[in-house]
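A.B. asks: this one's sequence-less:
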């Protein structure tokens, strides 16, 4: 996935910050297994409100984010080169797509979430978070948080391909939770928090589908004030990269990586296959209505892919 080089990065769209804190996963009380356990709960958008402080061990002096995108992020060419710039321009692309499509498809107005890049430790409306948490969306402050070092973790520890769309999928998934928040659906995860057919799994799969909706439009919809989309046309390899990331964070794959047996009763995000299929349901249709996981009878077979 390649951004058009001339796209301009909005230096005010994303803030950055976070203190050195504990960093990494060292204070989780279990090394790699502790990290995997936390990822199962929080990775890619699980509601962190009840667990962030419990697992991070962050002190109260965590540095807050400061305004401004990193100074080296100016254009699409920088986004193609640097991961932090890629996150910022992906955010701008997501804003453009959802500003255009949400009201058109749902009659709900889109409002932008805040976005913060951080490392180490940061205070959030859902508690204190460390880099060990991975990316997450906090509904209390309507903010998506990203430590860009996670993307290398996604490749090294969880086996994602490492291509650009694998990274953009993560950002788009967190924005999917913001869309759920705007539509009033995000709370369903907490009412039914665990199991293969649970509200939590349906919420995560829907966010995957919304990520696919973004991908459908990202290389077609012109960026505001231009006649070019943010992205050059997506290739089959790009889509494989996105699917690789979706597969890497399936509950079954994470359980296997931790040395545990696959136990669907403990799932919170869905299987690798389900996550891939719901991303594709959004990508192939570009329709919010194709992402109705809550009424799907069989999560392994999204209706949009079986018609």
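C.D. replies: Happy to help now that I have it. The structure presented is a predicted model; accordingly, all values stated were derived computationally and were not measured.

A.B. asks: from here on, just use CA atoms for contacts and neighbour counts.
C.D. replies: Will do.

A.B. asks: where do the helices sit along the stretch 101-250 of the chain?
C.D. replies: Along the stretch 101-250 of the chain, the stretches classed as helices by DSSP state H, counting those that start in this stretch are 150-156, 164-183, 188-191, 199-218, 236-248.

A.B. asks: so which elements touch the second one?
C.D. replies: Helix 164-183 makes packing contacts with helix 83-106, strand 136-138, helix 199-218, helix 236-248 when contacts are defined by 3 or more C-alpha pairs under 8 Å, 6 or more residues apart in numbering; DSSP states H and E.

A.B. asks: let's bring in a second model and compare:
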């Protein structure tokens, strides 16, 4: 992905110097992977578990930000700027209305949002209450080294997916579905969550298509990186990686195959109406 030297976003809120610093020691290796995967899969804050097994987060602020962290922050800023241009154009052309850009909060260790407290262990998330996406850039290292999803466009896909939740919020989809989930059984709520996440994957594909056309920023192999990332974070894949038996009724994001397919659908069509995961029985 060609991103260096390009415009960054003015909607970045950098809280990395005020977050909790990772303490030395504590859980590591396979145990850490399992805990993190459980957090990402179930969408829960596993900070108490990390603290209980030794270490977790220190209350001391991080004193320094590495050059690698700064480079990733610049990458996030450029990618967010790309989403702003892409979705502003799509809202105008396909919907005839303005697009309200979200902010993206960079944090380190722990963070507070209008949706409550969170830690790096929860992975990237979007909070509709404050219309902000939250991201600890260390997630990209885990995505690459632990989950097998390498490449800068794999990271761009993650950012685009969280921004896609903001698009859903702007369209009123997120609020409507979350209201339904509050009245639904756990199984029904999970099924609705899957449809939300697959639609966000489809919207991410729309972004990828527009970014390729508008900025010429995609390089050979970039789309493969995004599709592989979608595959690696499918619910069935994450359950297998954490040593669990695959249980479809617990899925909240969709299978690897579904996530790949809906991303590709968005990329191939570039059409919001083709991403309606709520009117089909064939996810």
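C.D. replies: That came through fine. In this text the structure is predicted, and so the values were computed from the model without any measurement.

A.B. asks: thinking again about what came up before, JSON lines for the helices and strands packed on helix 164-183 of the first structure, including mean neighbour count and distance to residue 193 of the first structure?
C.D. replies: Formatted as JSON lines, those follow (neighbours: other C-alpha atoms under 10 Å; distance: least, C-alpha to C-alpha, whole Å):
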{"stretch": "helix 83-106", "mean neighbour count": "21", "distance to residue 193 of the first structure": "26"}
{"stretch": "strand 136-138", "mean neighbour count": "26", "distance to residue 193 of the first structure": "16"}
{"stretch": "helix 199-218", "mean neighbour count": "29", "distance to residue 193 of the first structure": "5"}
{"stretch": "helix 236-248", "mean neighbour count": "22", "distance to residue 193 of the first structure": "20"}
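
A.B. asks: check contacts around the residue mapped onto residue 238 of the first structure from the second structure.
C.D. replies: Using TM-score structural alignment, the equivalent of residue 238 of the first structure in the second structure is residue 222. By C-alpha atoms under 8 Å, 6 or more residues apart in numbering, the contact set of residue 222 of the second structure is 1, 151, 152, 153, 154.

A.B. asks: please repeat the previous calculation with a cut-off of 7 Å.
C.D. replies: 1, 153 (C-alpha atoms under 7 Å, 6 or more residues apart in numbering).

A.B. asks: out of the helices and strands packed on helix 164-183 of the first structure, which is closest to residue 292 of the first structure?
C.D. replies: Set against residue 292 of the first structure and scored by C-alpha to C-alpha, these come closest in helix 199-218, at 6.9 Å.

A.B. asks: map residue 152 of the second structure onto the first structure.
C.D. replies: Per TM-score structural alignment, the equivalent position to residue 152 of the second structure in the first structure is residue 164.

A.B. asks: do residue 275 of the second structure as well
C.D. replies: Residue-level alignment of residue 275 of the second structure against the first structure, with TM-score structural alignment as criterion, gives residue 291.

A.B. asks: surely that match meets residue 206?
C.D. replies: Yes. Counting by C-alpha atoms under 7 Å, residue 291 of the first structure touches residue 206, with 5.5 Å between them.

A.B. asks: dump the helices of the stretch 101-250 of the first structure into JSON lines; add distance to residue 303 of the first structure as well.
C.D. replies: Formatted as JSON lines, the helices of the stretch 101-250 of the first structure follow (distance: least, C-alpha to C-alpha, whole Å):
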{"stretch": "helix 150-156", "distance to residue 303 of the first structure": "29"}
{"stretch": "helix 164-183", "distance to residue 303 of the first structure": "19"}
{"stretch": "helix 188-191", "distance to residue 303 of the first structure": "21"}
{"stretch": "helix 199-218", "distance to residue 303 of the first structure": "12"}
{"stretch": "helix 236-248", "distance to residue 303 of the first structure": "18"}
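
A.B. asks: what sits against the match of residue 152 of the second structure?
C.D. replies: Under the criterion of C-alpha under 7 Å, 6+ apart, the neighbours of residue 164 of the first structure are residue 1.

A.B. asks: re the thing from before, tell me the contacts of the match of residue 275 of the second structure?
C.D. replies: Contact analysis of residue 291 of the first structure by C-alpha under 7 Å, 6+ apart lists 206, 209, 210, 282.

A.B. asks: please redo it, this time with the cut-off set to 6 Å
C.D. replies: Shown in contact with residue 291 of the first structure (C-alpha atoms under 6 Å, 6 or more residues apart in numbering): 206, 209.
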